[in-house]
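*Asks:* Take a look and give me a structure for this.
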Amino acid sequence: MILQDKLDALRTDFEAGRFPRVPTAAQLETMDRATKELIASGQAAHALKKGDRAPNFELNDPDGSPVRLLDLVASGPLVLTFYRGVWCPYCNLDLGALEAVRPELEALGAHLVAISPQTAANSRKSQRDNKLNFPILSDPGAKTAQAFGLRFELPGDLIEVYKSFGSDLPRFNGMNEWALPMPARYVIGRDYVIEYAEVNPDYSRRPDPSELLPVLKRLQR
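*Replies:* Next comes the predicted model:
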């Protein structure tokens, strides 16, 4: 089963009330409207895209060690994914799909890294729960996401829905704000040039990780 099939099944189960917290019709409508408004804003079109130069960053891994883009691309391309948080089941499926293809990515010389605004403790939980063998870097305030053009602030009615589900972003992220990155996936070459970019303001839509393999094979040649 490809990743999007799993995401579609998850969404069907959620909307059918087969999750512990059953959403009301009004909550589903609020979530759908917020996604449509983010799409209509056109922000995704202004995020960094193929051919752009990635901004350098230095973020801490779950153990508190600093990680720099400069070092990540020193020996090969970087597969970089922006991740909403441990509380997001769609993101967790996405991370699991990336872990499944990680050996193939590494065989092609690539490093795999995720970035999330969540705290290091929550990144460690993400790694444990999803059995990940790649790091999730903490991006306080989603500042690196902003440099990539991905950061957005949640509208007030959506914040109330998230609170009712227990998705208290200030608690998960350790910052007193309600901001997230749009889910995104990049391949960044050793020269910092973005060779692949996929940004989707609809968090329930993600590209299959198999799309990365032809890009990395081309870079290897």
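
*Asks:* going forward, measure contacts and count neighbours with C-alpha atoms only.
*Replies:* Will do.

*Asks:* Tell me the secondary structure at the closest residue in space to residue 46 that isn't next to it in sequence.
*Replies:* Nearest residue to residue 46, sequence neighbours excluded (CA to CA, 6 or more residues apart in numbering): residue 149, at 6.5 Å. The assignment at residue 149 comes out as coil when based on DSSP: H, G, I helix; E, B strand; the rest coil.

*Asks:* what's the neighbour count on residue 149?
*Replies:* Residues lying near residue 149 (other CA atoms under 10 Å) number 19.

*Asks:* Just give the number of residues close to residue 60.
*Replies:* Applying the criterion other CA under 10 Å, we find 19 residues in the vicinity of residue 60.

*Asks:* Another for comparison:
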Amino acid sequence: MTLQAKLDAFKADFQAGKPPYNVSRSVIETMQRATAELIASGAATRALKACDRAPAFTLNDPEGKPVASGELLAKGPLVLSFYRGVWCPYCNMELQALQEALPEFQKLGASLVAISPQTAANSRKSIRQNELSFPILSDTHNDVAAAFGLRFQMPDYLIDLYKTLKNDLPAFNGDPSWTLPMPARYVIGQDGTILYAEVNPDYTRRPEPEDMLPALRRAANEVA
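*Replies:* So this is what the prediction gives:
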């Protein structure tokens, strides 16, 4: 089953109010409204795209060790996944799919890292729960996400809903700003050029991991 098929199946159960979620129609409609407004805003069209230059960054891994994009790119191309956090089931399914694809990435000389605004403790939890062997880097305040054009401010009505659902993002992220990154996937070549970019303001839609393989193969051929 493809990643998107798994996401669609989960979404269907969630919107049907099946246990353990049992969400009301008003909750679903509020989430759909926020997604529709983010799409209509055109925010995704302003994010970095293929052929753009990727901003350099240094972020801490869950153990507090700094990880620099330049050091990763010195070894080979880099796959980046920006995701919302351990509280997001769609994000967790995506991380699991990326873990399954990791051997293919590594065969092509690529590194894989995920970037999230969540705290290190929540990144460690995510790694445990999803059985990941790649790092999750903490992007405090979504600053790196902003450099890629991915950060957005949640509308007040969605913040109110999250509070009602006990989804306390300031606690998850150690940041009171109530911002999130649009889910995004990038392949960055060793010269810092973005070779592949997929940004979707609809968090229920994610590209397949194998969609990145052509860009990674091109990068490997260029090095060879």
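
*Asks:* quick one on the thing from earlier: look up how far residue 59 of the first structure lies from the residue nearest to residue 46 of the first structure.
*Replies:* Here the distance between residue 149 of the first structure and residue 59 of the first structure works out to 17 Å (CA to CA, to the nearest Å).

*Asks:* What is the equivalent residue in the second structure for the residue nearest to residue 46 of the first structure?
*Replies:* Residue correspondence, TM-score structural alignment: residue 149 of the first structure in this structure matches residue 149 in the second structure.

*Asks:* ok, that match touching residue 49?
*Replies:* No: the criterion here is CA atoms under 8 Å, and residue 149 of the second structure misses it with residue 49 at 9.7 Å.

*Asks:* State which helix of the first structure is the longest.
*Replies:* Identified as the longest helix of the first structure according to DSSP state H is helix 89-107.

*Asks:* got a list of what the most centrally placed residue in the first structure touches?
*Replies:* For the first structure, the residue sitting closest to the mean C-alpha position, by CA atoms, centre = their mean, is residue 83 at 2.2 Å. Applying CA atoms under 8 Å, 6 or more residues apart in numbering, we find residue 83 of the first structure in contact with 91, 114, 115, 116, 181, 183, 184.

*Asks:* So which of the residues you listed sit within strands?
*Replies:* Using DSSP state E, 114, 115, 116, 181, 184 are the members of these that sit in strands.

*Asks:* how far away is the third one from residue 22 of the first structure?
*Replies:* Read it as residue 116 of the first structure. Taken as CA to CA, the spacing of residue 116 of the first structure relative to residue 22 of the first structure amounts to 26 Å.

*Asks:* So the two - more neighbours on which side?
*Replies:* residue 116 (27 against 13).

*Asks:* hmm, back to that, how far off centre is the longest helix of the first structure?
*Replies:* Average the C-alpha atoms of helix 89-107 of the first structure, do the same for its chain, and the two points are 12 Å apart (CA atoms, centre = their mean, to the nearest Å).

*Asks:* Helix or strand: which one has residue 26 of the second structure?
*Replies:* Element membership for residue 26 of the second structure, per DSSP states H and E: helix 25-41.

*Asks:* other SSEs contacting that helix?
*Replies:* The elements that helix 25-41 of the second structure packs onto, with contact taken as 3 or more CA pairs under 8 Å, 6 or more residues apart in numbering; DSSP states H and E, are helix 156-164.

*Asks:* Mean deviation, the helix it packs on versus the first structure?
*Replies:* Plainly put, helix 156-164 of the second structure ends up 1.5 Å away from its match in the first structure on average once the two are laid over each other (mean CA distance after the TM-score superposition for the first structure).

*Asks:* could you give the angle of that helix to helix 25-41?
*Replies:* 140 degrees (axes from the mean of the first three to the mean of the last three CA atoms, to 10 degrees).

*Asks:* Going by contacts, tell me the helices and strands next to helix 156-164 of the second structure.
*Replies:* Based on contacts counted as 3+ CA pairs under 8 Å, 6+ apart, the elements that helix 156-164 of the second structure packs against are helix 25-41.

*Asks:* which residues touch the next helix or strand after the helix it packs on?
*Replies:* Counting by DSSP H and E, the element after helix 25-41 of the second structure in chain order, helix or strand, is strand 58-60. Identification of contacts with strand 58-60 of the second structure by CA under 8 Å, 6+ apart yields 66, 67, 68, 69, 137, 138, 139.

*Asks:* For ChimeraX, what selects the buried ones among these?
*Replies:* The following ChimeraX selection, which keeps only the buried ones among these, applies the criterion 16 or more other CA atoms under 10 Å:
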select :67,69,137,138,139
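
*Asks:* For the contacts of strand 58-60 of the second structure, give me TSV that also has distance to residue 75 of the second structure and secondary structure.
*Replies:* Written out in TSV, the entries for the contacts of strand 58-60 of the second structure read as follows (distance: CA to CA, whole Å; DSSP: H, G, I helix; E, B strand; the rest coil):
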residue	distance to residue 75 of the second structure	secondary structure
66	16	strand
67	13	strand
68	12	strand
69	10	helix
137	18	strand
138	21	strand
139	22	coil
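
*Asks:* out of the contacts of strand 58-60 of the second structure, which one sits closest to residue 211 of the second structure?
*Replies:* Checking the contacts of strand 58-60 of the second structure against residue 211 of the second structure by CA to CA gives residue 69 as the nearest, at 21.8 Å.

*Asks:* residue in the first structure matching the closest one?
*Replies:* Residue 69 of the second structure maps onto residue 69 in the first structure, with residues paired by TM-score structural alignment.

*Asks:* My guess is its match contacts residue 53. True?
*Replies:* No: with contact defined as CA under 8 Å, residue 69 of the first structure does not reach residue 53; the gap is 11.9 Å.

*Asks:* Trace residue 15 of the second structure over to the first structure, please.
*Replies:* Matched to the first structure by TM-score structural alignment, residue 15 of the second structure sits across from residue 15.
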